[in-house]
Each structure stands twice: as C-alpha cells, then as structure tokens.
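*Asks:* Sequence first, then the predicted structure:
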Amino acid sequence: MFAASGCILSGGGGGQSGGTATVRVGTTNSSSDAPFFIGDKKGYFEEQGIKVEFNSFDSAAKMIAPLGNGDLDVAAGAPSAGLYNAVARGVDFKMVADKGSTPAGYGYMPLLVTSGSASSFDGYEDLEGMKVAEPAQGTATSSTLNEALKKAGLSYDDVEHEYIGFPDHVAALENGSIDASLTTEPSATRAIQTGAATRFAGTDEIYPDQQLAVVLYSGQFAQDDAEVARKFMVGYLRAVRDYNDALNNGKLAGPNAEEVISILTEFTPVKDAGLYQEMTPNGVDPNGELNLDSLEKDLQFFKDEGLLESDAVTIDGVVDTSFVEAASEELGPYEKPEEG
C-alpha cells in the first residue's frame, strides 16, 4: 500500500527539484480532518507543487508505525501515552500544528449523561462510581475526564472506565451499558438527537483550550524534505483559515459554511449536511499554533497515571513549531470575516 521512501517526486511544476511532490497523509476521515480536505479540494496544496495522497485508518494509533518508518509523511493524531511511548522507543516524528482544540464555544467533545441518569445528575460530583466511556486508555480524553473529576474533588479512579470507540458511544448510551461519556462530534449530536443522552458540559468548559488533536510530520519528511514540509504547511494553514471563516457562534455557520460542509460530506462518511449544521465543531488556531501548556499538562497526567515507559520524553523534544511559524509569516495575519 505504501511506498518505502519519503516524499515522492514526479515530473511537473512546483515541488522539489522542479517536480511535483506527492505527500502521503494519514486521516481517520473525521470532521477535524477538514483542513486536509479543504486544502485538497480547493487546490491549496496543488498551488504549492504538492499532490496529496490520502490514506485512511480506523484509528490514529494505527498511523504511528507507518509514520515512524517513513511510509506516511503527515498524520493526524491525538496526544496520548501511546504516542509518547512510541517516541521513547525511537519512533521519529514531530507534532507540528493544531488540528483540534477547544476555544470558548467549540467544546466538540462534550460530557454526555444518559437520559436515564440525567434526572439525578446535578454536577460533576455525581460522576463518582459511574461507568464513563472514553475512546481508549491514556488518551487526551482521559486527561479531559480527569479535569472534570477534579472540579468535584474526585480522582481519575473514582469512576469506572469503559474504553469504547467514539462511533460506538451512541449505542452504549442507548442501551445503558454506560452512564456517561466524553464523546466527540458528530457522534455526540447523534446521541442527543436520538434521545440517548443529554449534554452536561462542553470540553471548552471542562478544559478550556485543550490540545485534543495535532498534525504530525514524520522525522524523515520534516528533515529530508523540509522545503516540501514547509509548503505543505502553507497549504494547510490556508485551509485552516477557510475553516475558521466557516465558524460562527459555536457552529459551522460562517459566510462559507455551506462550502465547508459540502467538502465534509464529500470526504467523510457522514453525508448528512444537517448534522454538520447542528453539531459543535472543533476549533483550530488560524496560525496552527499548538497549546504547549495543554500538552505539558496532559503529559504530566500520563506520568502520574504510570502510563509512560520513560520519563525522558519531553514536549520540547516532540514539538517542532518552525513549520507553522514559517507558513504564518508567509501568509500574514489572519482576518476573520465580518459575521452577519
């Protein structure tokens, strides 16, 4: 499926050495992959001399091995204990840009409570003893749940943890096998629409500005194909800014929202435009800046929970901000369109 080398060059204009660079991008076809799809659809990568080759995975965790051996150049990932343990084992990649975060109004992974439990659920203290769903052990979502529990003076061990993939949360909420969940969109809105659950709080309230998803570059791509990597980031940030133009008051309701929703329905499994209009979208910094404080906090949480194989891993050793800095300088300041 994958080529063995890094960025592939072919004849044509742009790219390295006068050729077109093929950049292999791993996605889970989720709504937070929107900038990749926007950049491809609107020709922003092509203008940089880049042809994007998308490779679909059913989880971000499965991208790590091909990213580490150079079979992927770019990937979408969530900061997690597994990610940092891969670094400790010598897997070479860098976190280079924001892909999903939670600024005010954009808490796209809300705390949901089953309809059966909602009537007696008055606050975070009522989470104690509940069965709470997360996508996997030791992810950024685990740290989100920890922050919710801390608001009531509870610890991470004061709930029963159920590790269930986000798309399966809806069924688990419906059949009562869990009491609550931290569920990303659009599954969260689906659960609410079916009456399976009610929304108690958005991630932006639980953990403001949490860095929930990041863009990753393979070490080979970042080092050996640095100019192509920079150009890819220019195309990515142009698309991120288009995505930000589509945001308005916590919804995809900005001036170009119809266009962005159309691209999402084309590239993702969710074909219901109405669901995209109803759900709470993720935030993405228009300059691609990562929230380093959030990454540090979550890394410390993984250490405190004994989930890391080595204490030697540091955020400074994993993050490379040079690509977003160069791309932002080239593109200039972002200006949000007037909200009508």
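*Replies:* It's in.
*Asks:* CA atoms for contacts and neighbours, from now on please.
*Replies:* Noted.
*Asks:* all strands for the stretch 1-150 of the chain, in order.
*Replies:* 8-10, 20-27, 50-56, 74-77, 93-101, 111-114, 131-134 (DSSP state E, counting those that start in this stretch).
*Asks:* Buried residues, stretch 28-43. List them.
*Replies:* Within stretch 28-43, the residues that count as buried by 16 or more other C-alpha atoms under 10 Å are 28-40, 43.
*Asks:* now the end-to-end length of it.
*Replies:* 21 Å (C-alpha to C-alpha, to the nearest Å).
*Asks:* Run through who's touching that stretch.
*Replies:* 27, 45-46, 52, 56-60, 76, 99-100, 185-186, 235-240, 242-243, 260, 263-264, 267-269, 281-282 (C-alpha atoms under 8 Å, 6 or more residues apart in numbering).
*Asks:* That one: how far from the chain's middle?
*Replies:* Computed by C-alpha atoms, centre = their mean, to the nearest Å, the chain-centroid distance of stretch 28-43 equals 12 Å.
*Asks:* Same check on stretch 220-231?
*Replies:* 22 Å.
*Asks:* give the contact list for Lys271.
*Replies:* 264-265.
*Asks:* And Phe302, by the same measure?
*Replies:* Contacts of Phe302 (C-alpha under 8 Å, 6+ apart): 80-81, 138, 308.
*Asks:* Regarding the chain, what is its longest helix?
*Replies:* helix 226-245 (DSSP state H).
*Asks:* Use this one as the comparison:
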Amino acid sequence: MQRSLKFISFLLLITVVLFTGGCAGKEQAPLKIKLGMLPIADNLPFWVAEEKGYFKEAGLDVELVPFPSALERDSAFAAKQIDGAVGDLLAVAAMQNCGTKVKAVAVAQGITPGENRFGILSAPNSGIKKVVQLKNVPIAMSLNTINEFITDGLLLSAGFNQDEIKKTAIPKLPVRLDALLNGTVKAAVLPDPFATLAEQSGANLVLDNTKNTVSPTVVMVRQEALDKNLAGIKKLMQAYTKAVSDIQSKPEQFDNILVEKARVPKQLLDNKENKLKFHFSQPVLPAAQDVEKVVKWMVDHKLLKSNLSYQDLVDARVLEK
C-alpha cells in the first residue's frame, strides 16, 4: 500500500513538471511586435516610447521597421511582415477590400482640430487668396488617397459642388511642393510639414483643416496579431499613451526625433516666430461618423467592392480597460 502511494506521488510530480515546463519561474518570451514606420510626424509617440524604454518596461519585444512609402508598408501588411502601423481609415478599408485583414484600434492624430494639418495652398503668383477662387482650378494631389478625401471634404463644406472641384495628379510630395512654388500648378493640397514650408516659401494658405479635423490618422493592426497577441497590443498602446503624455508636457524636447525620423526641416522647428508644432491627444476609438464618411466616399469613388461596417474596420478591444 505504501509503495502504491509513493508511485502515485511520483506520477503526480512528473505531471506537475511537464505542465510547468520543468523549470520553476521560467516565463514565456513575449511575441515580437513589428511596426511599419513611415517618415511622418504621426509616428512620434512610437519613436518616443522606444527612446524612453517604455516598450521594454512593459515586457514587450517591439521592432520599428522603416518604410519609404505607404505602398511598401501596405505590401508588408499583406505579406504578414509587420503587425501594425500608423495610417488612415482609407488605408484600412482598402486593405480589407483586398483581403488583408487589418483594423484600426485607436486614433493617432485628428482627435481635435489642429492635429494632422492639411492645407490647400495657391502658388505665390497665382493671385488666388480666397476659397471661392479655387472653383474649377486644378488642385495638385495624390488621387484616391487621404489627400483627395480631405480636399473634397474641405471644399464641399465651403459650399462647392462636386463638379466645381478639379484635380490633377502629382503623387510625390516633394514634386508637388516644387510644382506649387514654381507655378507649374496654381494650387496644391499638402500636409505638414510641407504646408508650413510652402507658406514660408511664399505660397498662400487658402484653406486648411484646423477648424475641421476632416479625417484622422489611426493606429492599425493586423487581425491575426490582435487575435493572437491582444494582451501585447494593449501594452503597446499603453506605452504609446505614456509617450503621448511626455509629448504633451514638453513637445520641444523631441524636436531631434522629428528631424531625424520624420524628416521635418530643422528650420521649421527653430523658427521661434512661426514654429511648426505637432499636437497629440490621448488615443480614443475612431468615431462612427468618421468611418461612415470614409466608406461612403470610397464607395462613391468605386474604391470598395461593397459597404464595410464600423466593426469591419475598428477593433474596440485594445482600448478597453
């Protein structure tokens, strides 16, 4: 009887060892999170979180992977080479439309007016100073993107009819800026820092979204990463939120990151009279009305095969307490 009890105890010990991995206190390594990083100011909180060590503090293994363009970033999403990035709702919807399951988990910039600034500017010698003068004037932009969506939103809100909004395609921002400043085009839509640089170089700001957010940028994450590593993605956004607080308290301390990583011209940050400022708010979920506007615009422009719902494009679990 005593031998039987010892044998049973031995079997129980073996079972415990197997289930605990045979080594008390050994923890499973965190899943790696790869973020695609464009050289844009919207990514500042992630760069700050890396510099401050907030990812490591949270027990995360995060790699920030640079990409020169949104096209290459989105291709990396499709190939499952990255788990997340900062983009816009149009990019989320377009990838969903093509079968790449990606969802927005938080607004990055554009929560309040003044963040994520886009401007419609006229050439220095165009004579265009008022919004009404833009009617039937070709405006340079990147078509079928956030540029065109924002331009439509701003001008329709200003009382334009859709057929009074004319567009010409110049996808690359530096080329578009040069075309505006040398008068090749009479008007162009530019995001900051290009909009501020154009103003300081003599272009006329006709209209911007400082009173109308129009469309926010978002943190977007692959569905597979959300399902397999929800706890990790939650910690990622907690580190992001901590970095936003740092930026809000003393934004100028991160000017070096904006110059190095986001390629913001240093003279725009050194200009004390007209210093370029980037504003960030604590992350929230995208508003339903913003998602609806994007989907409707994309359907009207035949960029979506079918309507997509809020749940198709947004995952609310990451910001849940």
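*Replies:* Done, it's in. Keep in mind that this is a model prediction, so the values were computed, not measured.
*Asks:* what lines up against Thr203 of structure 1 once you look at structure 2?
*Replies:* Taking TM-score structural alignment, Thr203 of structure 1 has Asn209 as its aligned residue in structure 2.
*Asks:* and its match, how many neighbours?
*Replies:* Using other C-alpha atoms under 10 Å, Asn209 of structure 2 has 21 other residues around it.
*Asks:* right, and it touches Leu154 too?
*Replies:* Yes - between Asn209 of structure 2 and Leu154 there is a contact under C-alpha atoms under 8 Å: 7.2 Å.
*Asks:* if we can go back for a sec, mind giving me JSON lines with the strands of the stretch 1-150 of structure 1 and columns for distance to Ile164 of structure 1 and mean neighbour count?
*Replies:* Converted to JSON lines, the strands of the stretch 1-150 of structure 1 look like this (distance: least, C-alpha to C-alpha, whole Å; neighbours: other C-alpha atoms under 10 Å):
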{"stretch": "strand 8-10", "distance to Ile164 of structure 1": "37", "mean neighbour count": "17"}
{"stretch": "strand 20-27", "distance to Ile164 of structure 1": "20", "mean neighbour count": "24"}
{"stretch": "strand 50-56", "distance to Ile164 of structure 1": "20", "mean neighbour count": "19"}
{"stretch": "strand 74-77", "distance to Ile164 of structure 1": "17", "mean neighbour count": "27"}
{"stretch": "strand 93-101", "distance to Ile164 of structure 1": "20", "mean neighbour count": "27"}
{"stretch": "strand 111-114", "distance to Ile164 of structure 1": "14", "mean neighbour count": "27"}
{"stretch": "strand 131-134", "distance to Ile164 of structure 1": "6", "mean neighbour count": "24"}
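*Asks:* Now tabulate these in a markdown table and tack on distance to Asp168 of structure 1.
*Replies:* Listed next are those as a markdown table, based on distance: least, C-alpha to C-alpha, whole Å:
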| stretch | distance to Asp168 of structure 1 |
| --- | --- |
| strand 8-10 | 37 |
| strand 20-27 | 19 |
| strand 50-56 | 19 |
| strand 74-77 | 19 |
| strand 93-101 | 21 |
| strand 111-114 | 14 |
| strand 131-134 | 10 |
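*Asks:* Any chance of CSV for the contacts of Phe302 of structure 1, columns neighbour count?
*Replies:* As requested, the contacts of Phe302 of structure 1 are exported to CSV (neighbours: other C-alpha atoms under 10 Å):
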residue, neighbour count
Ser80, 26
Ala81, 23
Gly138, 23
Leu308, 23
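*Asks:* Can I get these in TSV including distance to Tyr163 of structure 1?
*Replies:* Output for the contacts of Phe302 of structure 1, formatted as TSV (distance: C-alpha to C-alpha, whole Å):
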residue	distance to Tyr163 of structure 1
Ser80	14
Ala81	15
Gly138	10
Leu308	18
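*Asks:* and of the residues you listed, the nearest to Tyr106 of structure 1?
*Replies:* Ser80 (21.1 Å; C-alpha to C-alpha).
*Asks:* Quick check: Asp311 of structure 1 touching Leu299?
*Replies:* No - counting by C-alpha under 8 Å, Asp311 of structure 1 stays clear of Leu299, with 9.8 Å between them.
*Asks:* Compare these two (neighbour count), which wins?
*Replies:* A side-by-side neighbour count of Asp311 of structure 1 and Leu299, using other C-alpha under 10 Å, places Leu299 first with 26 against 13.
*Asks:* Return the residue of structure 2 aligned against that one.
*Replies:* That one, Leu299 of structure 1, aligns with Val295 by TM-score structural alignment.
*Asks:* How about Arg24 of structure 1?
*Replies:* Arg24 of structure 1 maps onto Lys34 in structure 2, by TM-score structural alignment.
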